[in-house]
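**Q** turn this into a model:
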Amino acid sequence: MNWINNLVRPKIRSFLEKRDVPENLWIKCPESGEMVFHRDLEANQWVVPNSNFHMRIAGKKRLEYFFDGGNFEKVETPEVAVDPLKFRDQRRYVDRLKDAKAKTELEDSVLVAKGKVNGYDLTAAVQDFAFMGGSLGMAAGEAIICGMETAVANKTPFVMFAASGGARMQEGILSLMQLPRTTVAVQMLRDAGLPYIVVLTNPTTGGVTASYAMLGDVHIAEPGALIGFAGQRVIEQTIREKLPEGFQRSEYLRDHGMVDMVVHRHDMKETISQLCNLLMKRETLLPELPKETLALSAPQSEAGQESFGA
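**A** All right, here's what the predicted structure looks like:
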């Protein structure tokens, strides 16, 4: 009986038992329904290969794709009061913050960093939508202002990757005060003569759109991104009209002058680098050519030119 208990029965159980498969092994494209292997999706910068759908991306991962070699230095931002209003709805605000920090490994919704992009120094901030919908609160406002002050101190361009559902209701009027504060910081960049480039990702709505997200020197949007202040349903109920198809999407806003350009995520780094070089009036760094190529491209001697003409 031992061989039955020790060998046969375990094999039967292992055959009948359901194998555990990681939930995130395959990811479904929201647009086409295509199932994509998560490693292939990550290797493609979280852009679905066939449908070209741009999925949301973590803040740290976006900075890794943006800076040269994925190397950047995190800028420390000032600390703020955690729960100044002692807010509570279905849960306490402090508990929501703890969960968001554990989920994203971030202190708040905005991450500021500095590094090199195509060899030039640049300061950037990114909003992580996974942190309470990328909502704008006191900590996020301080982070954005600190990032702009860092850009002014180092005399670098500043790039803002916006992704937000708007102001953070748990902080009330203190959240809304970040709109004028960040606007003043944008003016500080302008006074210093430094470029401010905004990248609008999916989604960028609410108070963020009403402040720093629409004050850039150049506005770039990712394909298919939802951009606007109020939601489409609210607008339709207010004006009592049906909105056109694709309203508040990147391509529609570009065609109507609200966005300067729509750029694929794979081309974002090169596009921003060229814009910064143009706005800073500096020459683009060209790769060094091999000596053999330089020898072939050198001007011919007079004797060589005469023999060629003969």
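
**Q** please count neighbours and contacts with C-alpha atoms only from this point.
**A** Will do.

**Q** hey, which helix is longest across the protein?
**A** helix 138-154 (DSSP state H).

**Q** for it, which positions count as buried?
**A** 138-152 (16 or more other C-alpha atoms under 10 Å).

**Q** where do the helices sit along the stretch 51-200 of the chain?
**A** 59-66, 93-104, 138-154, 172-176, 178-191 (DSSP state H, counting those that start in this stretch).

**Q** on contacts alone, who are the packing partners of the third one?
**A** On a contact count with 3 or more C-alpha pairs under 8 Å, 6 or more residues apart in numbering; DSSP states H and E, helix 138-154 meets strand 110-117, strand 120-127, strand 158-164, helix 178-191.

**Q** so how far is that helix off the chain centroid?
**A** Average the C-alpha atoms of helix 138-154, do the same for its chain, and the two points are 17 Å apart (C-alpha atoms, centre = their mean, to the nearest Å).

**Q** again, but for the shortest one
**A** Taking the mean of its C-alpha atoms, helix 172-176 sits 24 Å from the chain's own mean (C-alpha atoms, centre = their mean).

**Q** who touches it?
**A** Identification of contacts with helix 172-176 by C-alpha atoms under 8 Å, 6 or more residues apart in numbering yields 136, 137, 138, 167, 168, 169, 207.

**Q** second chain to compare with the first, below:
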Amino acid sequence: MNWISNYVRPKINSLFSRREMPENLWTKCPECGTMLFHRELKDNLNVCTSCDHHMALTPRERFEDLFDGGIFTEVTVPEPVADPLHFRDQKKYPDRLKAAQKATGEVEAMLVAEGEMGRTPIVAAAQDFTFMGGSMGMYVGNAIIAAAERALELKRPLILFSAAGGARMQEGILSLMQMPRTTVAVEMLREAGLPYIVVLTDPTTGGVTASYAMLGDVHIAEPNALICFAGPRVIEQTIREKLPDGFQRSEYLLDHGMLDRVTHRKAMRDELVSITRMLLGLPPAVRGDLPAPTDTVDAADVPGALPNTAEPDAPA
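**A** Modelled structure (predicted):
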């Protein structure tokens, strides 16, 4: 046995060999190209620390930040008929669904949950753009109706986070039928006097914008989010003119009266708490869960306070 070849050389190679780094430790910002460490990016709610670009956020990540303590209960959504049109392009529609479910770990493109936000009970729904572009199909329609019915049952406000590329072509006219269905669900909330708040994220386009995404009592958008029915490239090709800078972005729509607020993602929760409690006629939320102050406070416990040097009262 050659101990140099079998032991010494492998030992030396292991000491000097380059360790392989996992591919998912770094994320490249699509706006400025900065490489961001995954933990730092997660702690910043998927907002670039260099250029402040708001990247996609999954519904579960949103809900973990939105609900108190990240605790929420999922609302059951009725399952629609699978592949009603037997649609097939390069792949069968069921195969596309299975691939999206495997990639995202979710059943469909929308998640509905209930819980407390700033000690205020709410129902929330959020679209997942990573699931087939967040496209609106029958399941998304069922999810919004389930969210509205649950809000009506519990008499809670509904907050919806939209992120979609429009209707789902694999479901054809059945997908477009979700526009009037969701409109009726929103009208049910309005008739019951329950607040319906929409947070538009990048991107919100197509039939989603033409239905439930623009029917809220209050419309808030994340910075620089694309919000439109037809995209800017389609409009430019149609009218054969150059569009203004920032056309169909959040700030442009805010200036032209289509939005109420443009709010940074890190301030979104506090903004939603304030608006929700205002619409419900509740007092402002108390920050933190501090105990109520006592009637007597020892000066030694108050930073910067002078000690009490007064003599005690003489006994009667």
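
**Q** TM-score for this pair?
**A** The TM-score (TM-score structural alignment, normalised by the length of the first structure) is 0.91; 296 aligned residues with a C-alpha RMSD of 1.7 Å.

**Q** as JSON lines, the helices and strands packed on helix 138-154 of the first structure with mean neighbour count and distance to residue 250 of the first structure would be great.
**A** Below are these laid out as JSON lines (neighbours: other C-alpha atoms under 10 Å; distance: least, C-alpha to C-alpha, whole Å):
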{"stretch": "strand 110-117", "mean neighbour count": "23", "distance to residue 250 of the first structure": "22"}
{"stretch": "strand 120-127", "mean neighbour count": "24", "distance to residue 250 of the first structure": "18"}
{"stretch": "strand 158-164", "mean neighbour count": "26", "distance to residue 250 of the first structure": "13"}
{"stretch": "helix 178-191", "mean neighbour count": "18", "distance to residue 250 of the first structure": "23"}
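
**Q** nearest to residue 271 of the first structure, of those?
**A** strand 110-117 (10.9 Å; C-alpha to C-alpha).

**Q** mean distance, that closest one to its aligned residues in the second structure?
**A** Compared with the second structure after fitting, strand 110-117 of the first structure has a mean deviation of 0.2 Å; criterion: mean C-alpha distance after the TM-score superposition for the first structure.

**Q** what angle do that strand and strand 120-127 make?
**A** Note on geometry: by axes from the mean of the first three to the mean of the last three C-alpha atoms, to 10 degrees, strand 110-117 of the first structure and strand 120-127 are set 160 degrees apart in direction.

**Q** on that earlier part again, need the helices and strands packed on helix 138-154 of the first structure in TSV with distance to residue 80 of the first structure, can you?
**A** Listed next are those as TSV, based on distance: least, C-alpha to C-alpha, whole Å:
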stretch	distance to residue 80 of the first structure
strand 110-117	13
strand 120-127	18
strand 158-164	20
helix 178-191	13
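
**Q** quick one: closest of those to residue 238 of the first structure.
**A** strand 158-164 (22.9 Å).

**Q** got the contact list for that closest one?
**A** By C-alpha under 8 Å, 6+ apart, strand 158-164 of the first structure touches 122-129, 133-136, 147-148, 151, 194-206, 208, 213.

**Q** do stretch 86-95 of the first structure as well
**A** Here stretch 86-95 of the first structure has contacts from 82, 83, 170, 171, using C-alpha under 8 Å, 6+ apart.

**Q** give me that answer again for 10 Å
**A** Outside stretch 86-95 of the first structure, the residues that touch it by C-alpha atoms under 10 Å, 6 or more residues apart in numbering are 82, 83, 85, 96, 100, 101, 169, 170, 171, 172.
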